[in-house]
Each structure stands twice: as structure tokens, then as C-alpha cells.
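>>> Quick one: sequence and predicted model below, then my questions.
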Amino acid sequence: MIRLKTTKDIEGIALSGKIAASIVKELASNISSGTILKDLEQLASSAFKRYNAKPAFLGFKPNGARNPYPFSICTSVNEIIVHGQPTDYQLKEGDILKIDLGVISKGYYSDTAFTCAIGEVAPIVRKLIEATQKALNEAIVAAKINNTLGDIGFAIEKTGKSYGFSVIKALTGHGVGFSLHEDPTVYNFGKRGEGLVLKPGMVLAIEPMLSLGSSKIKKQKDDSYVTADGSLSAHFEHTIAVTEKEPIILTN
């Protein structure tokens, strides 16, 4: 069941989203060759406390997961698409890192993710990151009242394919706000005009994922997902609100 949000609810989610954006900014400024993933986890954990907020991922068990997630943020390197754990791995030149995090503030949830390159990477990798971010931007533009979830998925799929990359179809976005994962499911593919009609008060986490190679995925023992062929992947995400006018990004 989809629970529409009031103006007051959206304001609360936006405050949660601002905290998420601030933590993202802090993490991004501390990422370089030589950075250890678990140090980013410690940095994020301190930031959550400083903002008097809670990490939405800590202890959360997504559908199909073997265990509740044991960290505040997800750190997914190279072929790991999502749900990578902050280990002792030390980032090196040529890696790409995806950071995904959720915030609980005053009972409201937000969810956001970004991808960054570590040092110099191949032009095709820069293009992958650019394409994934553009896919998110195009999907947000499509998230207008009276459009459909199919319009959002179509925008993502069209953008990814226009760059020559594969769209990860088995992983999705979702509703968010009162809890971390709510209805509806927001697919990264679709047809224009098909699916659920968007209404004011819907709050969605839109999160395109693209890969250099196969669109197929494999689940690891730690509940992370990797590309089936080991190819590099990228991931961006914003929490947005559908309104009577234009969509609003709540994790800016």
C-alpha cells in the first residue's frame, strides 16, 4: 500500500534528506587513494551522532537478505553494485566507489547514493559515472504528477542505453519516508505511460544502476550484489517528492 505524504511529512523528510546530503558531502571530501573503507564508516557514524540522527541501514534487513545490515553506510567498490560493506579494503587509483546511506531524523527516512572515481580512471569509466548520474536526473524530470512509474523507468533505460551501457534491472528504487523501503517499487526500466500514475504526496527513492558489461547480477555471502561478469558498475540515488508542480529533490 502506498502512503501519501502531507506537506508536513515532506518537510520532515526534507530535513532528513538535508542531513543525508551533509553526510555525503563530508564523506566525499575524505575519499582518495589510500582511504580505508572502515574509516569512512567511522566518519559517517560520528556524523550521524553529530546531527542527532540515526543510520537507517544499521540493523535493517532487506527482502532476501540473510542477515540485518551491520553498518551505517554501504561502500561498494568496482563490480560491487550495492550493499558492499566497509571493510579493511584500501582504495587505490582506478577504483570506483559507490556510497549509499539512509537517514532517520525525527521519525522520517531519506535515502541517497553517489559514485566517485578514485584518481585517474579510463574515459569509459568516467562516461559510466556520467551516464548513471544523467539517468537519475532524467528520471527525476519524469517524476511529475500524472506521469507514471513507467515514465521514470523509461527515462533511466533510455539514458543508459544511449551511452551504450547495461541497465541493472534486478535491483530497484522504492518508496521511502515513513520507513526505509515502502511501496511502490521503482524499476530502472519501463514503458512510457505504463504502470502506477504518480500523485502528489508520493515520495520515491529513485536509484539507477548501470554497468560496463552484463546487466545480470550475483548475490554474495555478505548480501552484496555484484555484476555477474565482474564489470564495473555505477549507482546514484535521490529521494524525491511528487508535487502539484515539479518534483522536489529532498536529498540535496
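Structure received. Numbers count the residues shown, from 1 in each chain.

>>> can we go C-alpha only for contacts and neighbour counts from here?
Will do.

>>> Can you mark which positions in the longest helix seen in the chain are buried?
If you go by DSSP state H, the chain has its longest helix at helix 7-28. Residues 9-10, 12-21, 23-24, 27 are the ones in helix 7-28 that count as buried (16 or more other Cα atoms under 10 Å).

>>> from those residues, which single one is nearest T251?
G17 (4.0 Å; Cα to Cα).

>>> And here is the other one:
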Amino acid sequence: MVEIKTDAALTAMREAGRVVGDALQAVRRAADVGVTLTELDQVARAVLREAGADSPFLGYRPDFASTPFPAVICTSVNDAVVHGIPTDYRLRDGDLVSVDCGARVGGWTGDAALSFTVGEARPADLTLIETAERALTAGIAAAVVGARIGDISHAIGRVGRAAGYGIPEDFGGHGIGRAMHEDPHVPNDGRPGRGLRLQHGMVLAIEPMFLAGGSGDYRTAADGWTLVTLDGSRAAHAEHTVAITEDGPRILTLPS
């Protein structure tokens, strides 16, 4: 069931989203060659703690996972698409890092992600990241009252397909509110004019994921969480929590 949020709820969700945005920016500033992924997780934990927020990621265990998630951020490096567990891996020159973060404040949840490079970037990685961000912008622009879920999916997929990137079929955006994952599912590719019609008060986490190799194929790593590209190519991920309003889409996960 899709929950329609009140305007007061959207305001409350903005507070959770602000914490997410601030945490992601803090992690990005801290990321450098030699820094471990667990150290980045500690940076995010400090932001959440200072804001009085808790994490919807920590301890989360969906049906596909054999163990609860042990961190407050996902850190997916190079060929990892999403759900990477922070470890003692030290970032290396040229790494492509995708960080996903959630926060819960007053019972409401925010969820967002960004990708960036560390040290000297590969031009192809910068193009991949820019394309994911551009697809996110296109998806958000399509998230207007009266449109349909398929319009968002089509806007995202068109950008990724035009660039020759792969799109994993089974993962995409989702509704969000009191729970991190709510209805509806928001695929990253699809046909316009199809699916649920968007209404004022719906809130969606819109999140393009693109695979540089052109194939959307992936596998689950030995940790039971991390999804990695089957061909070893690199991946990028971009995400915002977005409210559908009569005044247009409102991004709730921008930093302070």
C-alpha cells in the first residue's frame, strides 16, 4: 500500500533528509587515499549521533540477506554496485566509491546516495558518475503530480541506455516514509505512461544505478550483501528522497 504523506509529514521528513545529506557530504570530505571504509562509517555515525538520528541501515535484514547489515552506510567500491559493507579496505588512488546513507528522525526516514572518485580519477569514471547524476536529475524532473511511475523509470533508463551503460533489472528506487522501503517499486528503466499515477504527498527514493560494461548482470559477493558487476566493470549510484507536490518535486535529502 502506498502511503500519502501530509504536508506536516513532508516537513518532518526533510529533517531526516537533511541529516542524510550532511552525513554524505561529511563522508565525501573524509574520503581520501589510505582512509578505510570503516573510518568513513564512523564519520557518518558521528553526524547521525550529533543530530539525534538513528540509522535504518544498521541491523537491517531483508529477506535476501543472511546477516543483519552491520553499518550506517553502504560503501561500494569500483565494481561493487550497491550494498557494500564497510571494511578495513583502504581507499586507493583512482578508486570509484558509491556511498548510500539513511537516517531516521522523529519516526521518519531519509535515504540518499552519491558516487565520487578518490585521488586521480579515470575519465571514464567521471563520465559514469556524471551520467548517473544526470539520470537522477531526469528522474526527479519526471516526478510530478499526474505523471506515472513509468515516466520516472523511462527518464532514468533513457539516459543510461543512451550512454551504453547496463542497468540491473531487480534493483531500483522505492517508496519511503516511516519505513525505509515502502511501496511502490521504482524501476530504473521502463515505458512512459505506465504504472501508478503520482499524487501530492507521495515520497519516493529515486536511485539510478549504472554499470559501465553495458551489461546489467551482477552477482552477490561472499559477504551476502555486496552486489558486484559480473563482468568486473565499474558502477555508479546516485539517489535522493523526493516528495511529489503540487508545486513540483521537492528533494528532501539536500544537505544543510
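Perfect, I can see it now. Everything quoted here is computed from the prediction, not taken from an experiment.

>>> Can you pull the TM-score for these?
Once the chains are overlaid, their TM-score stands at 0.98 when taken by TM-score structural alignment, normalised by the length of the first structure; 252 aligned residues with a Cα RMSD of 0.9 Å.

>>> sorry, back to before: now the longest helix of the first structure on the second structure. Mean distance?
Aligned to the second structure and superposed, helix 7-28 of the first structure gives a mean residue distance of 0.7 Å (mean Cα distance after the TM-score superposition for the first structure).

>>> Next secondary structure after that helix?
helix 37-50 (DSSP states H and E).

>>> Distance from the chain centre to that following helix, please.
The chain centre lies 18 Å from the centre of helix 37-50 of the first structure; the measure is Cα atoms, centre = their mean, to the nearest Å.

>>> Equivalent analysis for stretch 29-39 of the second structure, please.
19 Å.

>>> can you pull the buried residues of that stretch?
Burial within stretch 29-39 of the second structure, assessed by neighbour count using 16+ other Cα under 10 Å, is assigned to A31, D32, T36, L37, T38, E39.

>>> burial of the closest residue to L37 of the first structure other than its chain neighbours, as a residue count?
Distances taken as Cα to Cα, 6 or more residues apart in numbering place P86 nearest to L37 of the first structure, at 4.7 Å, with adjacent residues excluded. Residues lying near P86 of the first structure (other Cα atoms under 10 Å) number 22.

>>> list the contacts for P86 of the first structure?
L37, K38, D39, L40, E41, F71, I73, C74, T75 (Cα atoms under 8 Å, 6 or more residues apart in numbering).

>>> I'd like the residues you listed laid out as JSON lines, including distance to N146 of the first structure.
Shown next, in JSON lines, are those (distance: Cα to Cα, whole Å):
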{"residue": "L37", "distance to N146 of the first structure": "42"}
{"residue": "K38", "distance to N146 of the first structure": "43"}
{"residue": "D39", "distance to N146 of the first structure": "44"}
{"residue": "L40", "distance to N146 of the first structure": "40"}
{"residue": "E41", "distance to N146 of the first structure": "40"}
{"residue": "F71", "distance to N146 of the first structure": "38"}
{"residue": "I73", "distance to N146 of the first structure": "34"}
{"residue": "C74", "distance to N146 of the first structure": "34"}
{"residue": "T75", "distance to N146 of the first structure": "35"}
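
>>> of all these, which comes closest to G213 of the first structure?
Nearest member of the contacts of P86 of the first structure to G213 of the first structure, counting by Cα to Cα, is T75, at 20.6 Å.
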